[in-house]
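> Test case, fold it:
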Amino acid sequence: MSFDYLNHPYASQKVTTIAKNGMVATSQPLAAQAGLDILKKGGNAIDAAIATAACLTVVEPTSNGIGGDAFALVWVKGELHGLNSSGPAPKSISIDKVKEQGHTSMPTHGLLPVTVPGVPAAWAELSKRFGKLPLSEVLKPAIDYAENGYPISPILGKNWKVSFNRFKEIFQGDEYKNWFDTFAPNGRAPEIGEVWRSPDHASTLRSIAETNAESFYRGELADKIDQFSNAYGGFLRKEDLADYQPEWVDPIKVNYRGYDVWEIPPNGQGIVALMALNILKGFELKEKESVETYHKQIEAMKLAFVDAKKYVTDPKKMSVSVEQLLSDQFADDRRSLIGDEALTPEPGTPPSGGTVYLATADGEGNMVSFIQSNYMGFGSGIVIPGTGIALQNRGHDFSLDSDHENALEPGKKTYHTIIPGFLTKDNEAVGPFGVMGGYMQPQGHAQVIMNTIDFHLNPQAALDSPRWQWSEGKKVSVEPGFSPHIAQALARKGHQIQIALDGGSFGRGQIIWRDSVSGVLYGGTESRTDGAIAAW
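The predicted structure follows:
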């Protein structure tokens, strides 16, 4: 793959990083450096990904934690492997039991939306199958930062304060006390530059490292999670943790203009990006800064989203197949609906038949696309006493309508927002990419891929380019740097355009591309956060 490395206007804030021996790209400099340190100690890209991910639970707790879920795409020896480490709903929960507590929809916070965490299992599974160094060595940087502390970076500090100010108003029950004890020990969010440490977090990471995560699912940590959940009316039990195993899955793809774009299959929403690209490949889009280009991108994404929200859930429970949703016939049918005016999307009928992202690469050709999250920032607001474990709230996405495809059921996995991406061409790795951020993620994936393939932008330029985000109906938010005349032209087509003056939530991405001939690595990191690339 070739890129335009000249002074492109969208790459004005940062330049693409180029290296040969190894690279780590993520949203926090200390975590990126931790991954690089592991590479220099003899670890491979998989070890570096685990080290970076574990470090991110410490140095960016506003977006992820030990009690969250994870997904990975791993390129090793010419083959792409997929890991789904998302957890199911507890076996004892049900729609009726949730409604008996007075809820008409799944709550956002508290113990009810807590599902089985998959993050520690992901680390252990990746290390066992592909790692070179022991997990105890790989988790040392994260343990050190948790034990000895680190200074709060700018975007982290801002997000932490926003969360604290919101939580102090809505978290009233005793079950939330441990969140404040852990993340606001001085009665406030830590300030930018202030050193924050979490010794309980360090002890938990050490236990996970020494037992290859067994303590989390079948040992002392599982006991603590069970006891707290039981004491405060939650449904998660030690049996749910003990029965959990991450799943190796076959990645799914579409071919987009000669490149294969890969995602994790459902229950993840990566299929949204693939369905949108499958629609868009039927159009000839020559110019990036064109009203027609943006119009078609938005319309394709709307159609892909409404179809996914109708059909995507735990793959064992889906009424249609991935093959149906990604079929050319279905893409043709959906593409035919796109005209000159913005439409209000409705689901089609297929033919019968708070998140962190990181990318790593090493000098041997191994590459990892990894994502983990607690959801909505800090997650459920539940922290298990004495552990630093902040539990996720993934169950919030379940429906309490028993007829809905994503209806809550015991032991079922919900529709999941976090998605890693990977790009190949002619069965050779181009590399990992991702854009974290809730329902922005597949929209970011499609925009980054089109910036790369259609418009020939280098990794940093592809990330820096102003983004748009569809939310519902005809509502579309655009970043302040988005072209005003194109925004006005889109409005004339019926799109309800809003300029997000507060910064909005347009995702935070990372990219590493590899030259298949020279092995040289080209990286881009996110200018919308404390993004950094560590390389050598």
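
> going forward, measure contacts and count neighbours with C-alpha atoms only.
OK.

> distance of residue 192 from residue 161?
10 Å (C-alpha to C-alpha, to the nearest Å).

> Who has more neighbours out of those two?
Higher neighbour count among residue 192 and residue 161: residue 161, with 19 against 16, using other C-alpha atoms under 10 Å.

> contacting residues around residue 490?
Counting by C-alpha atoms under 8 Å, 6 or more residues apart in numbering, residue 490 touches 291, 295, 497.

> Next, format those as JSON lines and append distance to residue 280, secondary structure and neighbour count.
Shown next, in JSON lines, are those (distance: C-alpha to C-alpha, whole Å; DSSP: H, G, I helix; E, B strand; the rest coil; neighbours: other C-alpha atoms under 10 Å):
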{"residue": "291", "distance to residue 280": "15", "secondary structure": "helix", "neighbour count": "18"}
{"residue": "295", "distance to residue 280": "11", "secondary structure": "helix", "neighbour count": "21"}
{"residue": "497", "distance to residue 280": "21", "secondary structure": "strand", "neighbour count": "20"}
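
> residue ranges of the helices in the stretch 251-400 of the chain, please?
Here the stretch 251-400 of the chain has its helices, by DSSP state H, counting those that start in this stretch, at 270-280, 291-311, 322-325, 328-335.

> mind checking which of those helices is nearest residue 434?
helix 270-280 (10.3 Å; C-alpha to C-alpha).

> what angle sits between that closest one and helix 291-311?
Between helix 270-280 and helix 291-311, the angle comes out at 140 degrees (axes from the mean of the first three to the mean of the last three C-alpha atoms, to 10 degrees).

> structure for this one too, so we can compare:
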Amino acid sequence: MAYPRKPLFAPNGAVATSQPLAAAAGLAVLRRGGNAVDAALATAVALTVLQPPSNDIGGDLFAIVWDGERLHGLTAAGRSPAALTREMVLAATGRRAAEPVAALGGAQARGPAMPARGWLPVTVPGAPAGWHDLHDRFGSLPFADLFTDAIGYAEHGHPVSTGTAIGWARAVAGHAGLVGAEFAEFERVFTVGGRAPRPGERWRNPDAARTLRRIAETGADDFYRGRIAEALDAHAARTGGLISGDDLARHTSTWVDPVSARYRGHEVWELPPPGQGIAALLALNILDGWDPAGADPVERLHRQVEAVKLGFADAHAHVADPERAPVPTAALLDPAYAAARRALLTERAGDPVAGDPERGGTVYLCTADAGGMMVSLIQSTYLAFGSHVVLPGHGFALQNRGTGFRLDPDHPNVVGPAKRPFHTIIPGFLTRDGAPVGPFGVMGGHMQPQGHVQLLAGMLDAGLDPQAALDAPRWYWHAGRTLLVEPELAARPGLVAGLRARGHEVAVAAEPSVFGYGQALWRGAAGWVGGSESRIDGAAVGY
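Just a heads-up that it's a prediction; the model follows:
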């Protein structure tokens, strides 16, 4: 039989993430006297080297920080190139500007989508600036000291972990069909003789080591205004990219106030748009008005699925860059609106029209220190290796976050210049009566809001500790009435039959990446209680 993981108990500080060496990098910083933000940054930078299919120097970052008194949110997401237009995308993909494109969400089906690879979906990387901005406000150790482990693993190599190797192999197989000058560097950097590195095989990226060293020494300024920026500008100009040195120089992160919803006597916090965290809050608002006492497992799961569907429908209809389009965040989170949406739930599976985003490549981490500071941080290049555009001589891939734009000219998230697209990556945080409980997150594109709902239901409805809640079997809704469940969930007597009787088209999926990968840290009576994803190479460590 398989024995479930036990939770981590740590009296002083803790780190949880999807790669053990990255967790160890964060823990080393805590033991050197660094705070939770220092540890989060050391972990995040190391993850770009240790899990490059999921995140890289050329990606974005979102974070929530509890500083000991209040929450702070950071949106370190880049904007599209100033030269990018909808007409340009339509021309490049063979469509006409007058061609009708269905809106995402509401009562219409999803229409033609942005391309997923190459230069068109590339947006300005926000992660390096995010590292600097988090450190500038909250860090305690020297910025350059937080890069030590990442640079060492890039320069001298590290054995690739099993879960990372599996995703890497899928991405390399998909890369084989990409043709163009912008893709030429990928194979040299991210393959071993044309194949992905195998589990346990040592892999090096000396180009990334040099890039990280420049970022560490210049506080990320070199990435946006120095030699790295010049190299990126020149490479784009040579190979048909739109991103420019001016786009990089204009980049800024944004400090934001997290938004919340009530659930079972707690406050659940997410970042506001352009992220999809509001989908989780919408679902939780709907579920909080329903008493699960006495409900059987079929009823509980059915209600969760239907609430998630409504949350996604609203998020995909309204979420956009709030700097460029009005987003009715307050109205969506109003209790009266939640009550109206709750009234739509019936005993039958609904079929709302919502988005069809692809499953993404993302890493999530959370940290806590002896002083009570906590961090919930997520970073990503979106789909595995993002755009597959690699900057020659610098060892990193650029994200394809522009895939999150829409082509409908009437949609608030329509593609255009200098805009942030709809984002899937969302860090979460839980408080109770204003007091911190802890950070949590579940990575995996479309899975993330529904992963948040399931993780919180496990802890707050079923009373599970963070590790047990993460180990609990999950479900995944993608579109229509199709519902994927893990084998352990399908094995529960009567559950699948009961769901099918309500109209759900249930299928069993054994692929763990479909169901996301999560981490959580909770403040306990004697320190920290942590959990880390058992579906991949996750680790929760502390001291």
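
> Just send the contacts of residue 490 of structure 1 back as TSV, with distance to residue 255 of structure 1 too.
Below are the contacts of residue 490 of structure 1 laid out as TSV (distance: C-alpha to C-alpha, whole Å):
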residue	distance to residue 255 of structure 1
291	25
295	22
497	31
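
> Just the closest of those to residue 368 of structure 1, please.
Nearest to residue 368 of structure 1 among those: residue 295, at 32.8 Å, using C-alpha to C-alpha.

> which non-adjacent residue is nearest that closest one?
Spatially, and ignoring its direct neighbours in sequence, residue 295 of structure 1 is nearest to residue 490 (6.7 Å; C-alpha to C-alpha, 6 or more residues apart in numbering).

> Which position in structure 2 pairs with the one you found?
Counting by TM-score structural alignment, residue 490 of structure 1 corresponds to residue 499 in structure 2.

> before we move on, what about residue 60 of structure 1?
Under the alignment (TM-score structural alignment), residue 60 of structure 1 maps onto residue 51 of structure 2.

> And its match, how close does it get to residue 401 of structure 2?
According to C-alpha to C-alpha, residue 51 of structure 2 and residue 401 of structure 2 sit 18 Å apart.

> which ones are touching the residue nearest to the spatial centre of structure 2?
The C-alpha lying nearest the average C-alpha coordinate of structure 2 belongs to residue 425 (C-alpha atoms, centre = their mean; 2.8 Å). Going by C-alpha under 8 Å, 6+ apart, residue 425 of structure 2 touches 62, 275-277, 362, 378-380, 443-445, 448.

> which of these has the most neighbours?
residue 380 (36 neighbours).

> Quick one: map that residue onto structure 1.
Applying TM-score structural alignment, one finds that residue 380 of structure 2 aligns to residue 373 in structure 1.

> Correct me if wrong: its match contacts residue 63.
Yes: assessed by C-alpha atoms under 8 Å, residue 373 of structure 1 is found in contact with residue 63 at 6.2 Å.

> Spit out the residues that contact the two alike.
Shared contacts of residue 373 of structure 1 and residue 63 (C-alpha under 8 Å, 6+ apart): 354-356.

> The aligned partner of residue 411 of structure 2 in structure 1: neighbouring residues, count only.
Matched by TM-score structural alignment, residue 411 of structure 2 corresponds to residue 404 in structure 1. Look at residue 404 of structure 1: counted by other C-alpha under 10 Å, it has 14 neighbours.

> The one 3 residues further on now?
Residues contacting residue 407 of structure 1 under the criterion other C-alpha under 10 Å number 21.

> Residue 266 of structure 1 versus that one, what's the distance?
Relative to residue 266 of structure 1, and taking C-alpha to C-alpha, residue 407 of structure 1 is found at 15 Å.

> how about residue 40 of structure 2, what does it touch?
Going by C-alpha under 8 Å, 6+ apart, residue 40 of structure 2 touches 15, 26, 365-367, 375, 377.

> Which residue in structure 2 aligns with residue 302 of structure 1?
That one, residue 302 of structure 1, aligns with residue 309 by TM-score structural alignment.
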